[in-house]
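[1] structural data only, the sequence is not supplied:
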């Protein structure tokens, strides 16, 4: 592809089919590029046993990834404003594919730490800014909440298909968990590599996507840092993300407390994490476009609290197993839906495109902070209440679920704070306009 400015494309220059392809590419990529790092969300028990680590060690390895990610979120947003989407997307995918290949070899704990730290660089510093900005570039601003919700629906399709592969592998290998985990990771490596090649071939140079003046200054970050909308949205994301990721602990709860088989729990986990996103992403996106993202998140968070309370007080046993699985899927529906429209709070607050990448970086630094401690914290809670046979007590899960309830309540509170802040600022702006004398 030529590098002349005349080759740059704007939203209107792209055909409808090209815009859809790029939306699908970014959405599928955001599902699959993080699958290796977040494998414990679906493959918790097999992964722990295949790697030969404790719950705490597994949480600590992921914590190393999360700390790296935390450091990289902000510069990733700045990179997204300075480097073209095609370059970031292709390099991020291909480098992650290489690391996933080595992860598939099931290395020792020291090498695992190294892989996860480097994966934090490739998936966050390099690739993270691509998803939201590429969706923004192929969308009209007013359509962004609907488009990002649709993007999470496509994310769900990709995740569900990949999840079906994982389920088939579990059934195929039986008790040979090491082989199953390795095969799955090799498969992910190949798919991620293909996405990298497609990114280089089909993502165009967008007009206005990068700022060429000023080098790598922090002007965009300063603008984002001073915007109250970015800060309130970031705190809202912090608590939404906390319960969004925490709901994955319903998987070991199903197998360890409710007595659900590993194969059935894997199916439910895939539906909860990905399949339900087919509906939750578009539905929450549509509701957010019709109302406001902040209100949608607040209501969804409170419904999450109610559903989790019902699940916590269900009696255990075969008679309620189906009800419990339905509740797990419902929790996933709400968590995925709320998380899917959190970034739309930036467009709700009219954050300009000029520092949108930096804003998403700051949003991520605050919003994804739970990754740095929640896995280790929850893993230690489980290990502290594990008997000699390796069984985790139901009380450990109850303790985790109460923490998630607190996070969901606070997510609702801060989303409403954003709504009230925007309403107040609009009222002040209208009042000021009315006092300006007409020439």
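    That came in fine, so what should we check first? Just so you know, these numbers come straight off a predicted model, no measurement behind them.

[2] C-alpha only now, for contacts and for neighbours.
    Noted.

[3] quick one: residues in contact with stretch 413-420.
    229, 232, 233, 235, 236, 294, 295, 297, 298 (CA atoms under 8 Å, 6 or more residues apart in numbering).

[4] go through that stretch and flag the buried ones.
    Residues of stretch 413-420 classed as buried: 413, 414, 415, 416, 417, 418, 419 (neighbour count, 16 or more other CA atoms under 10 Å).

[5] put this next to the previous one:
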């Protein structure tokens, strides 16, 4: 019986990893098919930027109400609705509609993905285990969401090349990722349990309860940890062009490093941080330590002299920063469990932390672009490194304070027994 329950748990986790990956593919296809999408839709760079900004803004606004919805309705239903709606919008965009319709589709994606899916997925992950398992569950979730795209992405690229890498092939890509969403909905139907919290009526957080969550100092610390980690993650992609321009890194080596840091370090780091956190009994403490690791790497970027002779040293610094960032990403939502948030308020807590934590998505790329344009040469990049370093320090402080608060809370509870 115990083996059967364990199998069901990991099948559910498999479903969460797969669906959590495929549902986000369609809005971000421009990352891999940018030029072809401009041609297919007959739009320019500014219009494409507007599409992504519209999606990002709507998604950010949807995080908090999405948390409330996740506390009101079962994750299974919400995720199936999200996947089907997102896939249908993908089929619509494969017809290459006019620009106003494109803008509408991206706005609707911001709603269909974030509102019913994000908090529901994270809450379903928390429900899979007790406090002693939260680190590994969230670590595996983050790792799985990073690993699945490698497998189905290679298949879709192969199909794309077989179709001739032209406009017709681009339509095929949209259809393929839409079908993946429908497959994800089927997987969610088969493996994600339809359940409500034991002994509680699934009604969503009341206004008073939401206010209590917002007033919790611990929740603001969790949000600040995510905000700091996401700032570093968003800036991380600029490290490769810095190495290419000032250290002689080749394009092929840059692509290789991309695969290593996102899929090797990203996957292994997420799982490792989760298991370490569960073993040591504190997600917040592990996050504080891995932020210190990132600080060491960022200092390396600031002090290592430019030039091909120092390429190996800066590659090592890159990996050190990657370890810190991806290990923190794997478990930062697991810290919510350490605050003893009731299960029926998990969605509201996730929604609040996500709104604050993912806010850099709305401004950081514009900010960094302005720095690099205004301050040519290494100066703009050094401002970027200092910015990342500042948030690594802020994140370390927030995670350490959170760890101390949780530890004190546990000691006080033990005294009361």
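    Yep, that arrived. Predicted model, so just to flag it, every value in this text is computed and none were measured.

[6] circling back to that earlier point, and the buried residues of stretch 413-420 of structure 1 as JSON lines, adding secondary structure?
    Output for the buried residues of stretch 413-420 of structure 1, formatted as JSON lines (DSSP: H, G, I helix; E, B strand; the rest coil):
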{"residue": "413", "secondary structure": "helix"}
{"residue": "414", "secondary structure": "helix"}
{"residue": "415", "secondary structure": "helix"}
{"residue": "416", "secondary structure": "helix"}
{"residue": "417", "secondary structure": "helix"}
{"residue": "418", "secondary structure": "helix"}
{"residue": "419", "secondary structure": "helix"}
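
[7] tabulate those residues (TSV), appending distance to residue 159 of structure 1.
    Below are the buried residues of stretch 413-420 of structure 1 laid out as TSV (distance: CA to CA, whole Å):
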residue	distance to residue 159 of structure 1
413	30
414	29
415	27
416	31
417	33
418	31
419	32
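
[8] just name the closest of these to residue 320 of structure 1, please.
    residue 413 (32.4 Å; CA to CA).

[9] now check that closest one against structure 2: what is it aligned to?
    Using TM-score structural alignment, the equivalent of residue 413 of structure 1 in structure 2 is residue 397.

[10] and if you look at residue 24 of structure 1?
    By TM-score structural alignment, residue 24 of structure 1 lines up with residue 14.

[11] and its match, what is it in contact with?
    Residues near residue 14 of structure 2 by CA under 8 Å, 6+ apart: residue 144.

[12] once you drop chain neighbours, what's closest to residue 84 of structure 2?
    Excluding its sequence neighbours, the residue lying closest to residue 84 of structure 2 (CA to CA, 6 or more residues apart in numbering) is residue 182, at 5.7 Å.

[13] which SSE is that neighbour in?
    Assigned by DSSP states H and E, residue 182 of structure 2 belongs to helix 167-191.

[14] do you know how far residue 165 of structure 1 is from residue 270 of structure 1?
    Here the distance between residue 165 of structure 1 and residue 270 of structure 1 works out to 10 Å (CA to CA, to the nearest Å).

[15] which of these two has more neighbours?
    Using other CA atoms under 10 Å as the criterion, residue 165 of structure 1 and residue 270 rank with residue 270 on top: 27 against 14.

[16] quick check: closest non-adjacent residue to the more buried one.
    Residue 270 of structure 1 sits nearest to residue 163 (CA to CA, 6+ apart), 5.5 Å away.

[17] the helix or strand harbouring that neighbour vs structure 2, average distance?
    For residue 163 of structure 1, the element it lies in under DSSP H and E is helix 144-173. Here helix 144-173 of structure 1, set against structure 2 after superposition, deviates by a mean of 4.2 Å using mean CA distance after the TM-score superposition for structure 1.

[18] then stretch 238-245 of structure 1?
    Once fitted to structure 2, stretch 238-245 of structure 1 is off its aligned match by 1.4 Å on average (mean CA distance after the TM-score superposition for structure 1).

[19] so where is that stretch in structure 2?
    The alignment of stretch 238-245 of structure 1 onto structure 2 (TM-score structural alignment) spans residues 227-234.

[20] now the matching stretch: how far from the chain's centre is it?
    From the chain centre to the centre of stretch 227-234 of structure 2 is a distance of 10 Å (CA atoms, centre = their mean, to the nearest Å).

[21] check stretch 302-322 of structure 1 too.
    25 Å.

[22] that's a strand at residue 314 of structure 1, yeah?
    No - with three-state DSSP as the criterion, residue 314 of structure 1 is coil rather than part of a strand.

[23] I figured it hits residue 321, correct?
    No - counting by CA atoms under 8 Å, residue 314 of structure 1 stays clear of residue 321, with 9.5 Å between them.

[24] residue 401 of structure 1 and residue 348 of structure 1, how far apart?
    Distance of residue 401 of structure 1 to residue 348 of structure 1, computed by CA to CA: 31 Å.

[25] returning to what we had before: contact partners of the match of stretch 238-245 of structure 1?
    Here stretch 227-234 of structure 2 makes contact (CA under 8 Å, 6+ apart) with 325, 328-329, 356-361, 364-365, 388, 391-392, 394-395.

[26] OK, contacts around residue 51 of structure 2?
    By CA under 8 Å, 6+ apart, residue 51 of structure 2 lies in contact with 102, 103, 106.

[27] okay if I get these as TSV plus distance to residue 410 of structure 2 and neighbour count?
    Formatted as TSV, those follow (distance: CA to CA, whole Å; neighbours: other CA atoms under 10 Å):
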residue	distance to residue 410 of structure 2	neighbour count
102	51	19
103	49	19
106	45	25
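
[28] strands - which of these land there?
    Within the contacts of residue 51 of structure 2, no residue falls in strands by DSSP state E.

[29] in helices, which of those fall?
    102, 103, 106 (DSSP state H).

[30] re the thing from before, once aligned to structure 1, how far is the helix holding residue 182 of structure 2 on average?
    Helix 167-191 of structure 2 sits 3.8 Å off on average (mean CA distance after the TM-score superposition for structure 1).

[31] in the following helix or strand past that helix, which residues are buried?
    Going down the chain from helix 167-191 of structure 2, the next helix or strand is helix 207-215, by DSSP H and E. Within helix 207-215 of structure 2, the residues that qualify as buried are 210, 213, 214, counting by 16+ other CA under 10 Å.

[32] go through those residues and say which is closest to residue 245 of structure 2.
    Among the buried residues of helix 207-215 of structure 2, residue 214 lies closest to residue 245 of structure 2 (CA to CA), at 44.4 Å.
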